[in-house]
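Peer 1: Please work out how this folds:
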Amino acid sequence: MASPLRVGIVGCGNISGIYFQNLGKYKSTQVIACSDLDMARAQEAAAKYAVPYALSTKELLTHSEVDLILNLTIPNAHASVALAAVEAGKHVYNEKPLTISFDDGKQLIEKAMSKGVRVGCAPDTFMGAGIQTCRKLIDEGAIGEPIACEAHMQCHGHESWHPSPEFYYHQGGGPMLDMGPYYITALVNLMGSIKRVAGISRATFPTRTITSQPKNGAVIEVETPTHITGSIEFASGSIGMVVQSFDVWHGDVAPLIVHGSEGSLLVGDPNQFGDLVRIRSKGDSTWNSVPFEHGF
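Peer 2: Predicted coordinates for the structure are as follows:
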């Protein structure tokens, strides 16, 4: 790949700011261009972050100076934008989820392989010091043989704070595709590959009322499940429980827990790079904090 890697950002919405900021910190990356369905928003981002070009998405995808497309569009557009980028011979990094269907994801990977380009996808938080310290502890046998795990994300959705929360309740949204990738990615890193899954879901509330600005009072028709529970069987024989919900007002449970034959490990929030890690061996009376010892 080129150095610096020249990046074109598609989608200048709420999450884009942290990407513009972080990519500008490294000599190995340079944001060359950005685009958005709202050209004014693309132009505003280009001016704010000193990006040379604010373009239409079609122009950006075929721009000769762009090596990689950073796809920050809404989930329902991830597949179409990524496929168009791959067709144009560009590498792609998608925000999660990679796509909203297995078939679309399979098509994207196969097309990238045929074109000789690479595809990546968020999240990368599993590479942070918190989860990697947990991985080191598990590998060293600190909790014995992993036998079970739990993953909990419970809140009442994003309409109270996000400026444009509609897509969270439309096809491609919901807690499993929005927040689930953080939890499932962390579990696969810690527990290994998955053999099979089972689950059940529902949309508890048929509508959501936005209380954030600038759309305060607008009503969203819910089109996707908003409370999902699932069971995982890992290839190792370990089992896991997953709860992902936009329907819960309050909860008091650890985000990620790994149970072993000799103790348990509180992994912390997988949406962070370095949340608190705690361990409790079978003979301990309290949880003990663990300093970060390993990570990227």
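Peer 1: all contacts plus neighbour counts: C-alpha atoms, from now on.
Peer 2: Fine.
Peer 1: wait, T185 sits on C121?
Peer 2: No. Contact criterion CA atoms under 8 Å: T185 and C121 do not qualify, at 10.9 Å.
Peer 1: which of those two has more neighbours?
Peer 2: Taking other CA atoms under 10 Å, T185 and C121 do not tie; T185 has more neighbours (18 against 15).
Peer 1: quick one: secondary structure of the residue nearest to the more buried one when sequence neighbours are not counted?
Peer 2: The spatially closest residue to T185, leaving aside those adjacent along the chain, is F126, at 6.9 Å (CA to CA, 6 or more residues apart in numbering). Secondary structure, DSSP: H, G, I helix; E, B strand; the rest coil: F126 is helix.
Peer 1: Next one: L37 from V277, what distance?
Peer 2: Counting by CA to CA, to the nearest Å, the separation of L37 from V277 is 41 Å.
Peer 1: I should have written F205 there, sorry.
Peer 2: F205 sits 35 Å away from V277, going by CA to CA.
Peer 1: Show me which of the two is the more surrounded one.
Peer 2: V277 (21 against 13).
Peer 1: would H162 count as being in a helix?
Peer 2: No. Counting by three-state DSSP, H162 falls outside a helix, being coil.
Peer 1: need the helices for the stretch 1-150 of the chain, in chain order.
Peer 2: 16-23, 39-48, 57-61, 78-87, 102-115, 129-139 (DSSP state H, counting those that start in this stretch).
Peer 1: can you list those in a markdown table and add mean neighbour count?
Peer 2: Converted to a markdown table, the helices of the stretch 1-150 of the chain look like this (neighbours: other CA atoms under 10 Å):
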| stretch | mean neighbour count |
| --- | --- |
| helix 16-23 | 14 |
| helix 39-48 | 17 |
| helix 57-61 | 20 |
| helix 78-87 | 21 |
| helix 102-115 | 15 |
| helix 129-139 | 22 |
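Peer 1: can I get the ones you listed in a markdown table with distance to V248?
Peer 2: Formatted as a markdown table, those follow (distance: least, CA to CA, whole Å):
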| stretch | distance to V248 |
| --- | --- |
| helix 16-23 | 28 |
| helix 39-48 | 33 |
| helix 57-61 | 37 |
| helix 78-87 | 28 |
| helix 102-115 | 28 |
| helix 129-139 | 26 |
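Peer 1: now the other sequence, so there's something to compare against:
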Amino acid sequence: MGSTHGIGVVGLGVIFAQYRETLVGQSDVALVAVADLDEARAHEVAATIPGCRALRVAELMADPAVDTVLNLTIPAAHAEVALAALAVGTNVYGEKPLAATFEQAQQIMAASGQAWVGGAPDTVLGTGIQTARQIVDSGRIGRPLAATATWVAPGHEAWHPNPDFYYREGGGPLMDMGPYYLTSLVHLLGPVESVSGTSSRSRDTRIIASGPRAGQEIPVEVDTYVTGTLRHEGGAISTVVFSFDSVATHAAPIEVHGQTGSIAVPDPNMFEGDVQVQMLGAAEWQTVAPSAGYGGAGRGIGLIDHVRTGADRASGALALHVLEIMTGLLRSARENCSFPLTTTVQRPAFVPLTPASDWR
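Peer 2: This next block holds a predicted model:
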């Protein structure tokens, strides 16, 4: 891939700031170009990053300095941008989900050829999820039998100034937050073979609460409460809940239960957090020191990890599998049936404990 891996960013919205913090200043990767529908914004951003140029999307795709297109557009545009990059043989790393629909995601993977496709979330490579993974792999809690994953909130219109896309196809609590939790479950327990889901929609409109559009009503086109069960290929069963119709939860974001112990797993939307274990017969939970994962990581570590190690810990194949889990849950809910998955994926490689000083 060369001594310096050139990254061209398409889409400079809210999430870009987090990627920028991780990627700028690295010795072996560089933000060499940016593009946005707002060309003025692209020029403003490029002016603050040494060696970075503001280009139009087509120019960025054709630029030989761009080794990987970092696709940070809204979900509805993920497939269009990814396919355009792959058409010229350029690697793609995209925000989640891989595409707005499973069919579009299949097209992306089919078009990849010799190019690499990767995708968020890479929060699972931090010390939180990877420490929990190390505990599972060590056999400390015995054979894993089950897991729960819960994410609930009133809805993103409470804080996001332009929340429209969260309530359109490709959005909703499952498609937005599900990738963090479901990707974590695959890291922890392996791929999923079948799903069964139920879903509902509490109301048909939402009111934006902040920003210049505060008070504006927007339509809701997706279900906003999704629950279901996943049967993992290894036999474990996970129960999941994703909601834009709830106030809060008191449960751990993810819990993994084995024959001899249980693990309380921290927020998979974050890279770090306390992992706790309670063993059979013990009276209390015990906090476990970080034992695996990238310390001090931020969004973009999955791309850095691939560039440096060649590993596929944040692969397009994993993102495709997770997307089928999500669309399978929604299809199961519509058709009132269990849905067998057509995809599978190798459980991603374990991340050894890597302090921030060793990767930054």
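Peer 1: Can you name the helix or strand that the residue nearest to T150 of structure 2 when sequence neighbours are not counted falls in?
Peer 2: Leaving out its chain neighbours, the residue that sits closest to T150 of structure 2 by CA to CA, 6+ apart is V241, at 4.8 Å. Per DSSP states H and E: V241 of structure 2 is located in strand 237-243.
Peer 1: so that strand matches what in structure 1?
Peer 2: Counting by TM-score structural alignment, strand 237-243 of structure 2 falls onto residues 239-245 of structure 1.
Peer 1: now that stretch, how far from the chain's geometric center?
Peer 2: 16 Å (CA atoms, centre = their mean, to the nearest Å).
Peer 1: Check the mean deviation of that stretch from structure 2.
Peer 2: Stretch 239-245 of structure 1, aligned to structure 2 and superposed, deviates on average by 0.6 Å (mean CA distance after the TM-score superposition for structure 1).
Peer 1: Which other helices and strands does the strand holding V241 of structure 2 contact?
Peer 2: Applying 3 or more CA pairs under 8 Å, 6 or more residues apart in numbering; DSSP states H and E, one finds that strand 237-243 of structure 2 makes contact with strand 144-152, helix 172-189, strand 225-232.
Peer 1: Serialize the ones you listed to a markdown table and add fields for distance to P253 of structure 2.
Peer 2: Below are these laid out as a markdown table (distance: least, CA to CA, whole Å):
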| stretch | distance to P253 of structure 2 |
| --- | --- |
| strand 144-152 | 5 |
| helix 172-189 | 8 |
| strand 225-232 | 14 |
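Peer 1: right, so of those, which gets closest to F102 of structure 2?
Peer 2: Nearest to F102 of structure 2, of all these, is helix 172-189, at 11.3 Å by CA to CA.
Peer 1: Which elements pack onto that closest one?
Peer 2: helix 127-138, strand 144-152, strand 225-232, strand 237-243, helix 316-335.
Peer 1: Next, format these as a markdown table and append distance to I263 of structure 2.
Peer 2: Shown next, in a markdown table, are those (distance: least, CA to CA, whole Å):
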| stretch | distance to I263 of structure 2 |
| --- | --- |
| helix 127-138 | 7 |
| strand 144-152 | 9 |
| strand 225-232 | 18 |
| strand 237-243 | 14 |
| helix 316-335 | 22 |
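Peer 1: circling back: any idea which of the helices of the stretch 1-150 of structure 1 gets closest to G260 of structure 1?
Peer 2: Between the helices of the stretch 1-150 of structure 1, helix 129-139 lies closest to G260 of structure 1; by CA to CA that is 8.7 Å.
Peer 1: how much space between the residue nearest to T150 of structure 2 and Y181 of structure 2?
Peer 2: V241 of structure 2 is 10 Å from Y181 of structure 2, by CA to CA.
Peer 1: Could you do V34 of structure 2 as well?
Peer 2: V34 of structure 2 is 30 Å from Y181 of structure 2, by CA to CA.
Peer 1: Same check on G94 of structure 2?
Peer 2: Taking CA to CA as the measure, G94 of structure 2 falls 17 Å from Y181 of structure 2.
Peer 1: what's the answer for R213 of structure 2, then?
Peer 2: From R213 of structure 2 to Y181 of structure 2 the distance is 31 Å (CA to CA).
Peer 1: Those two: which has the busier surroundings?
Peer 2: Legend: neighbour count by other CA under 10 Å for R213 of structure 2 and Y181, higher for Y181 (26 against 12).
Peer 1: That one matches what in structure 1?
Peer 2: With TM-score structural alignment as the criterion, Y181 of structure 2 matches Y183.
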